[in-house]
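# what's the 3D shape of this:
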Amino acid sequence: MIRLDGVTKAFPVYTKKGFLRRDRSVVTAVAEMSFEVGAGEFVGYLGPNGAGKSTTIKMLTGILTASSGEVRVAGLDPARRRTELARRIGVVFGQRTTLWWDLPLRDSFALIRHLYKVDEGRFRSRLGELTELLELGPFLATPVRQLSLGQRMRGDLTAALLHSPELLVLDEPTIGLDVVSKATVRDFLARINAEEGTTVLLTTHDLGDIERLCRRVMVIDHGRLAFDGTLDALRATAPADRTLVVDLASAAPAPVPPPGIRLIKREGPRMWLAIPPDVNAASVVASVAGAHDVVDIALREPDIEDVVTRLYSRGPALDG
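Below you'll find the model as predicted:
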């Protein structure tokens, strides 16, 4: 569905020097990027601000042309066949809407139907299906400007999927959403991927989205692919501390962590211990249980955010 082969995107930057002179330099946003995404995959595309994520998405959708290398989406060159590609993909930008601000949501969908030349019967069927899945019914007659952020995002997802695209590109789709709205959006995305086989490329800073939705993760840093693999493989590549949460029978006396184990914090009878990746967790649990009167104990694997942070800290252009 997606193929990048040695893709580089560079931008000229002009800096004022003196009254009439400007110096020209070149900034490389994406450097020698190569990867493939198969049909039906759900892929997370991660990276810090300025890493090159948005530039990649703009090349995939035909907004930008690569400086060098080859880009193919659904077998098409996005820059040369942008109109044809638009009928086969859907795009959602979390911080920008594709809906008409002053129109009722239903009218926005009707206009989008005409833009994509969707047959009216197919449109009605598809809109009814998406309305039910995303619980849009109560506010179809509401102007977009009066919708909450969560309602508008569900509207944008519907707009992107009305023409049944093969590929859905999502840029921060859950940014600013409350817990309930996030859960609705995540459940919906998992469903269309599983039931309709829609390929999904997701960029997000909410790593909860990645953990709940993506079977594959790509990490980009300084314009280069730093990692490409499963979540488990990512955790193994940049291992982070696990957390042991211990509930003691009483708050006193202050417990002494086993050698090599760090006390993160303590609140009354509960304490949090950091277990390094190279330390056997079972031995730590046995040591703590043997030395203290323990009521409950739980081991938490590292958050994906901690793992990605450690990966970034190693520097650019890491091999995954």
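# going forward, measure contacts and count neighbours with C-alpha atoms only.
Will do.
# In stretch 168-181, which residues are buried?
Neighbour-count burial for stretch 168-181, counted by 16 or more other Cα atoms under 10 Å, picks out 168, 169, 170, 171, 172, 173, 174, 175, 177, 181.
# show me what contacts residue 105?
For residue 105, the contact set (Cα atoms under 8 Å, 6 or more residues apart in numbering) comprises 99, 139, 140, 141, 142, 143, 144, 155.
# ok, now how distant is the nearest residue to residue 1 once chain neighbours are set aside from residue 54?
Nearest non-adjacent residue to residue 1, counting by Cα to Cα, 6 or more residues apart in numbering: residue 74, 4.7 Å away. According to Cα to Cα, to the nearest Å, residue 74 stands 19 Å off from residue 54.
# Let's compare: structure for the following, please.
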Amino acid sequence: MNINRPGRSGAFGGRAAGQAEGGITAENLTKVFHVSARRPGRFSAVRSLISPQRVARTAVDGVSFQIQPGELVAFLGPNGAGKSTTIKMLTGILTPSSGRVEVNGLVPHRERIANARRVGAVFGQRSQLWWDLPARDSLSVLADIHGVGPELFRERVAAFDRILELSAFWDTRARQLSLGQRVRCDLAAALIHDPAVLYLDEPTIGMDVVVKEQVREFLRDQVENRGRTVVLTTHDMTEVERLAERVILINHGQIVYDGDLSTLRRNHSDTDEPDGNADLEDVMRRAFGRQASELLGERAESESSTRLGGTGERAGAQNADKPQAAMSS
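Next up is the predicted model:
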């Protein structure tokens, strides 16, 4: 993807000179968790309680990559591969056990507040909206938290509205929004302070095709016209094909591929298929074998259908967590 984006102007812009805005660097990033192991034999629960035995489990093992400003990168892998742990280290939620990470020229876990003001995030069923407030009021509160003035706030919301059509429902309380409406509001909430980097975890899961395309158009606009860096995790390979030119695959805590989609297809395509024309889901099945069903969300989609229970998008919204409000708090 072309990373020489046009400069920001109008409602979006104003980067301080000398900052590496939008760049992400990870070098030998490692995260080890120490968990309690249950002992075998009689009274094992009591013995584990009195004298717990701790074992080390490596979730991320020496991960290295670099993302340039203005790139949209799909970060893919099966469940338990280390995706979420890596993203949490990039956002500053987790501290790495070893290695180096830098986002926007900052070390996220050491400069959490400064980092939070320069990144945005939309994570699955978590929401930044206040449940009993109209969506527009939630955006206004977040703008105040981030120090966005009234005029700039109106300009940015108007820019979001042109593609996401927020004005059709932004006077509705968050608890009454459908899943697709809530996620569109969450995208606006994550970008109201004009961050250089946006992290997205399954942004279109459970949406109908029309709303999915709206969100994809919005993300393309943010990357191509705003120069924003986007890191996307998803089980939807159609989303990957339409949005990303670069893919990072992680498995067992290690990077197994980092490159463009066409090369990935050539490396894992059937000999009968022309280079670059292989179906992406088939490519992932060849690359990950038995774990491909988790990567492609075959279990997740089944669970999502059960959770929605035939009540449409709104059922998904009712199950969302309480507001995460400001990452900077």
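# quick one on the thing from earlier: need the buried residues of stretch 168-181 of structure 1 in CSV (columns: distance to residue 84 of structure 1 and secondary structure).
Converted to CSV, these look like this (distance: Cα to Cα, whole Å; DSSP: H, G, I helix; E, B strand; the rest coil):
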residue, distance to residue 84 of structure 1, secondary structure
168, 15, strand
169, 16, strand
170, 19, strand
171, 21, strand
172, 25, coil
173, 24, coil
174, 28, coil
175, 29, coil
177, 32, coil
181, 33, helix
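# Would you mind giving these as CSV with distance to residue 224 of structure 1 added?
Compiled in CSV, the buried residues of stretch 168-181 of structure 1 are given as follows (distance: Cα to Cα, whole Å):
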residue, distance to residue 224 of structure 1
168, 23
169, 20
170, 20
171, 19
172, 20
173, 23
174, 25
175, 25
177, 30
181, 33
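# tell me the centre residue of structure 2?
residue 200 (2.2 Å; Cα atoms, centre = their mean).
# Give the equivalent position in structure 1 for it.
Under the alignment (TM-score structural alignment), residue 200 of structure 2 pairs with residue 170 in structure 1.
# Hmm, residue 202 and its match touching each other?
Yes. Under the criterion of Cα atoms under 8 Å, residue 170 of structure 1 makes contact with residue 202 at 4.8 Å.
# Just give me the mean distance for the host helix or strand of residue 184 of structure 1 relative to structure 2.
Element membership for residue 184 of structure 1 (DSSP states H and E) is helix 179-196. Superposed on structure 2, helix 179-196 of structure 1 shows a mean distance of 0.7 Å to its aligned residues (mean Cα distance after the TM-score superposition for structure 1).
# quick one on the thing from earlier: show me what the residue nearest to residue 1 of structure 1 aligns to in structure 2.
For residue 74 of structure 1, the residue aligned by TM-score structural alignment is residue 104.
# surely its match meets residue 118?
Yes. Under the criterion of Cα under 8 Å, residue 104 of structure 2 makes contact with residue 118 at 7.3 Å.
# Which residue ranges of structure 1 form helices?
53-60, 82-86, 105-116, 120-134, 149-161, 179-196, 207-213, 231-237, 281-291, 304-313 (DSSP state H).
# Average offset of the third one relative to structure 2?
In this case it means helix 105-116 of structure 1. Mean for helix 105-116 of structure 1 is 0.8 Å (mean Cα distance after the TM-score superposition for structure 1).
# Show me what counts as buried in that helix.
Neighbour-count burial for helix 105-116 of structure 1 [16+ other Cα under 10 Å]: 105, 106, 107, 108, 109, 110, 112, 113.
# next one: the first one
Of the residues in helix 53-60 of structure 1, 53, 54, 55, 56, 57, 59, 60 count as buried by neighbour count, 16+ other Cα under 10 Å.
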